[in-house]
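Enquirer: Okay, sequence plus prediction incoming.
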Amino acid sequence: MEQPSKLKNVASPVSTGSAGSDYEHRVAAYYLAMALLRSVPLGQEAGIAREVRFQRLYEGEPLDDLIIISDLPTGEAKLALQIKRDLTFGVRDKAFDEVIRACWETFKSPKFALGIDRFGIVVALYSKKIDEHYKSVLAWARNSDNATDFLSRISKERLSHKAQRSFVKLIRTKLDSYLGRSVSDDDLWNFLRWMVILRLDFHQDGSEAYTSIVGLLRYLLPPEQMTESPRLFGQLVAYAAEAERAAGSFDSSTLRQRLITDGFALLPDPNCREDLSRLQEHAIFVLGGIRTDIGGLVLSDH
């Protein structure tokens, strides 16, 4: 009897790296969509996404995968991100060490606007511990008046979870090693305040992130072409791959023009910059109309 031939070994896309590249391009396409939609980008709490920049190490950006620029009424905000399909948050993990070092260098850069800019990591896969406890550490840091208040609350066993304390210890250990000395409590607190850990599950078909962004892109298309939104997202993925290879960038206007040239019929672009300007003018008007006295009694503004 003829022996069946042995099956040829086929390497997994994950092991060959193509899955990681595909994931990065989809995450980048997600942020291109945010710029196109003129939405608040994931990772920022305010601002309207305007531009996405790729591979900016040559400009001195340690977190160089993506730089997202957003418009604020008073200027602009920057979100610097490293994209990892999977990342182990461990003291001996080389990839984690490289990412946190890049985060630290971003945080200490003279170009980093404290209180406005953000930096961090986008991952597809992470544990419940990261989702429930590590991310909550960042929220606690942002909701603390100062380093003493933050570290005091984190250190209390009945108030915080041991996983929260473990994460703070892990980050402190990493920062100590980069500095060659003990990091100050203020630097540790501020580092955690402006760090973000984001999850976008583009590693699997029909994911929540994919469904959400494709649903939003429908509103850029005429009613009779709304079913074209998956193809529109696919085109953004292609643009992201191209921009990554060229260390390029797209802003909302050039992105729209490129899509129109490539055959997409987009609805008119709402000018969100004008909206921001009008909002600022309205705020000034309202504040100017607030009385500071009642019957001759002057009210303090403190």
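Expert: Received the coordinates, thanks.

Enquirer: C-alpha from now on. contacts and neighbour counts both.
Expert: Fine.

Enquirer: Now for residue 244: which residues touch it?
Expert: Neighbouring residues of residue 244 by CA atoms under 8 Å, 6 or more residues apart in numbering: 54, 55.

Enquirer: and it, what helix or strand is that in?
Expert: helix 229-246 (DSSP states H and E).

Enquirer: Please compute how far that helix lies from its chain's middle.
Expert: On the basis of CA atoms, centre = their mean, to the nearest Å, helix 229-246 sits 18 Å off its chain's mean C-alpha point.

Enquirer: Buried residues, it. List them.
Expert: Buried residues in helix 229-246, counting neighbours by 16 or more other CA atoms under 10 Å, are found at 229, 230, 232, 233, 235, 236, 237, 239, 240, 241, 243, 244.

Enquirer: Now for the third one: which residues touch it?
Expert: Going by CA under 8 Å, 6+ apart, residue 232 touches 217, 264.

Enquirer: Mind jotting down where the helices sit in this structure?
Expert: Counting by DSSP state H, the chain has these helices, from start to end: 13-16, 18-37, 94-108, 128-129, 135-142, 147-155, 162-179, 185-193, 208-217, 229-246, 252-261, 272-288.

Enquirer: Make JSON lines from the ones you listed and add distance to residue 63 to it.
Expert: Shown next, in JSON lines, are these (distance: least, CA to CA, whole Å):
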{"stretch": "helix 13-16", "distance to residue 63": "23"}
{"stretch": "helix 18-37", "distance to residue 63": "14"}
{"stretch": "helix 94-108", "distance to residue 63": "6"}
{"stretch": "helix 128-129", "distance to residue 63": "24"}
{"stretch": "helix 135-142", "distance to residue 63": "19"}
{"stretch": "helix 147-155", "distance to residue 63": "25"}
{"stretch": "helix 162-179", "distance to residue 63": "16"}
{"stretch": "helix 185-193", "distance to residue 63": "14"}
{"stretch": "helix 208-217", "distance to residue 63": "22"}
{"stretch": "helix 229-246", "distance to residue 63": "14"}
{"stretch": "helix 252-261", "distance to residue 63": "22"}
{"stretch": "helix 272-288", "distance to residue 63": "27"}
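
Enquirer: then this one, side by side with the first:
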Amino acid sequence: MSQSSELRGGAGFSYEGLVASTFLAALLTRAGQRPLNISINTVKLQQSPFGSPLDDIIIVYDEPNATEMHIQVKRSLRISAAKTNKDFREIIVNSWKTFKAPSNRDGHDHYGGATDTISRSSIRKLRKVTQAAQHSHDEAVFFSRNKENDTASKDFDATIKIITTILSEAKIKHTNLELFTFLKKLVILEFDVMVPESNIPSNTINELRHVLQSPDRAPDLWHHLNSIARAGGGQSATYSQASLKALLHPLFTFKDLSPAAALATSNSLVQNLAPDLKPTTCDIAISYTKTQHTRVALIALITTNDPTGLAQEIKSWKYKIERSPFLNSQQKASTKAMSLTQLFERPELANIVLHDLATTSFSAYIYYGKVSEGTESEPDILKNKLLATSLLHRLSKKSETTELIHSEIERIHSLVETAKNDIQKKYHRALDAQISKNHNINRKELIELADLTASIVADHLNNEDPTSPQGYIGYIKSRIRYGENIISGEKHKRDRNPLA
């Protein structure tokens, strides 16, 4: 007797739901999905009532063959033929059934599993076998790879033995040609969405920002997709982009990203450009940092058109840490006097709010110089040049009007006045930007965010070892709009020569 989809959606479904949510998000963003790396047009959940052996998630790619990928989701997975290893055995046997299904008569479909935890060594060995199948024109070439007496051929044999043992003990007979063809489409995908340091939720949220009419609601949309995935798993649901948007209406509204709409928007922008177009009002926070052994000096400049909202969000991070069930009372007490940068220096605290850092809306502009790169390497000269360049660039923007500048940098008043005078002379524009006082609302939180951004980027620039950990740069790189090395002239934008 088959289980209902509601029962099957029980144990471990929080993880399965997060995996399903990433595919639902991909329906909306049209982001390419593995292994074809093209967009998808359908997501199906818990499809065993309709005869699908791998029933957890099925996605349909947006291409002429309507290629599908069928996956079973497991929180952890071990690649072995041990009789007690029921999860991997189930995936291989049901993948074979999917491979032999009448619906896959053209052999386009992919099948396998998705997991959060798996041995790096074993997944690497399996992928070498499946890649070898993909890059062999026939089974004779493929199986000849075990002829060499080296470690690679032994790993190849051992991995093939795992698969054939599982098939044999399931009483599945096969030829070498069938096994070779089966392995071409076998996939094991890694979705580490449950660990605090995972980039998958934050990257997905940032992709959702681009399709929403209100980008700041992307975190809400992500959580809503989690709920839809959980409910959909209990109903053997299927979703297209249109049906998913209908389900989300009117809570969320989406941009029309069709080519015709893009052209109309472009024409509208051209027609409506005018000298008196009202600029966006914003606040700026500026931080200066210099790495401990003086190799990198850096200015981080943060802008936001919602300073109060951003400051409240930063306050909520600290409140979240203070309320965390993972910290004892002594740890919580020690955090009260810490700055944002000090909190992020302790991984057990940073991990609690990394997701929030990755999804908070702000813009960062980076100006830096490396001491060894030019003659103007004295700290004071370099610092002044960094401040002068960054202030002139940001304050001269016609599309933005800066109301308040938040900074604890010495001489910030005179530097801002110099920048304002230069803009008056060069562009004939008078600026009314003011320096905030210590008692000003939002000042403390915005400066702390600028300090944290400066610290993260300086650590990244100072790390020349590509194999070493890259710190927290991955959590803010989507907010770095522009960077410039003021000594070498090297410029960085998000879409060209990105800083991170």
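Expert: Yep, it's here. Predicted model only: the values in this text are computed from it and were never measured.

Enquirer: Kindly provide the TM-score of these chains.
Expert: Once superposed, the chains reach a TM-score of 0.77 (TM-score structural alignment, normalised by the length of structure 1), with 250 aligned residues with a CA RMSD of 2.1 Å.

Enquirer: Of the helices of structure 1, flag the one that's most buried.
Expert: With neighbours taken as mean count of other CA atoms under 10 Å, the helices of structure 1 reach their highest mean count in helix 18-37, at a mean of 23.

Enquirer: Against structure 2, what's the mean shift for the longest strand anywhere in structure 1, could you check?
Expert: Ranked by number of residues, the top strand in structure 1 under DSSP state E is strand 75-86. Overlaying structure 2 shows strand 75-86 of structure 1 at a mean distance of 0.9 Å from the equivalent residues (mean CA distance after the TM-score superposition for structure 1).

Enquirer: which one of the helices of structure 1 lies closest to residue 297 of structure 1?
Expert: With CA to CA as the criterion, residue 297 of structure 1 lies closest to helix 272-288 of these, at 18.0 Å.

Enquirer: what's the matching range in structure 1 for stretch 446-462 of structure 2?
Expert: Under the alignment (TM-score structural alignment), stretch 446-462 of structure 2 falls on nothing in structure 1.

Enquirer: Over to stretch 427-435 of structure 2?
Expert: Under TM-score structural alignment, there's no match for stretch 427-435 of structure 2.

Enquirer: same thing with stretch 332-345 of structure 2?
Expert: Mapping stretch 332-345 of structure 2 onto structure 1 (TM-score structural alignment) gives no aligned residues.

Enquirer: looking at it, residue 72 of structure 2 is touching residue 54, isn't it?
Expert: Yes - the criterion here is CA atoms under 8 Å, and residue 72 of structure 2 meets it with residue 54 at 5.4 Å.

Enquirer: Are there residues contacting both of the two? Which ones?
Expert: Counting by CA under 8 Å, 6+ apart, the residues touching both residue 72 of structure 2 and residue 54 are 91, 112.

Enquirer: So for those two, which residue has more residues nearby?
Expert: A direct count of neighbours by other CA atoms under 10 Å for residue 72 of structure 2 and residue 54 places residue 54 higher, at 27 against 24.

Enquirer: aligned partner of that one in structure 1?
Expert: With TM-score structural alignment as the criterion, residue 54 of structure 2 pairs with residue 63.

Enquirer: show me what contacts its match?
Expert: Counted by CA under 8 Å, 6+ apart, residue 63 of structure 1 has contacts 56, 57, 80, 81, 82, 99, 102, 103, 106, 119.

Enquirer: Equivalent analysis for residue 139 of structure 1, please.
Expert: residue 193.

Enquirer: separation between whatever residue of structure 2 lines up with it and residue 180 of structure 2?
Expert: Using TM-score structural alignment, the equivalent of residue 139 of structure 1 in structure 2 is residue 131. As judged by CA to CA, to the nearest Å, residue 131 of structure 2 and residue 180 of structure 2 stand 11 Å apart.

Enquirer: cool, and residue 30 of structure 2?
Expert: Counting by CA to CA, the gap from residue 30 of structure 2 to residue 180 of structure 2 is 32 Å.

Enquirer: again with residue 8 of structure 2
Expert: 32 Å.

Enquirer: Residue in structure 2 paired with residue 234 of structure 1?
Expert: When structure 2 is aligned by TM-score structural alignment, residue 234 of structure 1 is paired with residue 223.

Enquirer: Excluding chain neighbours, give the residue nearest to residue 185 of structure 2 in space.
Expert: residue 110 (4.7 Å; CA to CA, 6 or more residues apart in numbering).

Enquirer: Residue 43 of structure 1 now?
Expert: Among residues not flanking residue 43 of structure 1 along the chain, residue 196 sits closest, at 6.3 Å (CA to CA, 6+ apart).

Enquirer: What is the aligned counterpart of that neighbour in structure 2?
Expert: Per TM-score structural alignment, residue 196 of structure 1 is aligned with residue 187.

Enquirer: In contact with its match, which residues?
Expert: 35, 110, 111, 112, 113, 127, 130.

Enquirer: Translate residue 177 of structure 1 into the numbering of structure 2.
Expert: Per TM-score structural alignment, residue 177 of structure 1 is aligned with residue 169.

Enquirer: cool, residue 26 of structure 1 as well?
Expert: By TM-score structural alignment, residue 26 of structure 1 lines up with residue 18.

Enquirer: go on, residue 41 of structure 1?
Expert: Matched to structure 2 by TM-score structural alignment, residue 41 of structure 1 sits across from residue 33.

Enquirer: residue in structure 1 matching residue 237 of structure 2?
Expert: By TM-score structural alignment, residue 237 of structure 2 lines up with residue 248.
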